[in-house]
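[1] Test case, fold it:
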Amino acid sequence: MFIRIVKMSFHEEKIPAFLENFELVKNKIRNAAGNRFLELYQDKNNKSIFFTYSYWETENDLENYRNSELFNEVWSFTKKLFNDKPEAWSVDKLASIK
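    Next up, the predicted model:
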């Protein structure tokens, strides 16, 4: 399993549209084949910055999602709201302490 972290920065007036759309698609993303976890975070100091954390069984599962109609719809809508280039990282979980 690995984790995908995506940092997105939005025009302030576009944040409600992003959140509304995320609410509509979050369960579809979470139920994509191989997805095991999805969370959305908002920066405490800069309210225009958001992060998604998603856990995937395999890199191929993420690639299948990224090539899906759902991703194309979500990304086509979301990228129009950005005020800066998004950043993404794929990381392996090395430890989890609960």
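
[2] rest of the way, CA atoms for contacts and neighbours
    Fine.

[3] Give me the neighbour count for Ile3.
    23 (other Cα atoms under 10 Å).

[4] Surely it is in contact with Leu62?
    No. At 9.7 Å, Ile3 and Leu62 do not qualify as touching, with contact defined as Cα atoms under 8 Å.

[5] Let's compare: structure for the following, please.
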Amino acid sequence: MLIRIVKLSFEEEKISEFLSTFNAHKEQIKNFKGCTHLELLRDKNKSNIFFTYSYWNNEQDLENYRNSDLFNNVWSQTKVLFNNRPEAWSVERQ
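    Below you'll find the predicted structure:
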């Protein structure tokens, strides 16, 4: 199993647009082949910082998602809202 953590930072006035986009697509992402878990976390002290936390069966499933029309659609709507470069980590449980 692969765990993917992505840190996203937004302009304050664009947070509602991000949440709308995320909520409109989260079920499709959750149901994408190989995804077994998806959640959105918000920083407790900096309300404009979010983290997506997802589980994938393997790295190939994540890559398939990252190369999909679904990802490209969601990413194109989201990336214009950032106020800082996103950061991402692929991790495994030990």
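
[6] what residues are shared contacts of Ile3 and Leu62 of structure 1?
    Counting by Cα atoms under 8 Å, 6 or more residues apart in numbering, the contacts common to Ile3 of structure 1 and Leu62 are Trp56.

[7] Spit out the contact partners of Arg4 of structure 1.
    Shown here is Arg4 of structure 1, whose contacts under the criterion Cα under 8 Å, 6+ apart are 52-56, 88-91.

[8] Taking the residues you listed, tell me the two that lie furthest apart.
    Considering Cα to Cα, no two members of the contacts of Arg4 of structure 1 lie farther apart than Trp56 and Ala88, which are separated by 14.3 Å.

[9] what about the two, which has more around it?
    When Trp56 of structure 1 and Ala88 are compared on other Cα under 10 Å, the one with more neighbours turns out to be Trp56, at 22 against 12.
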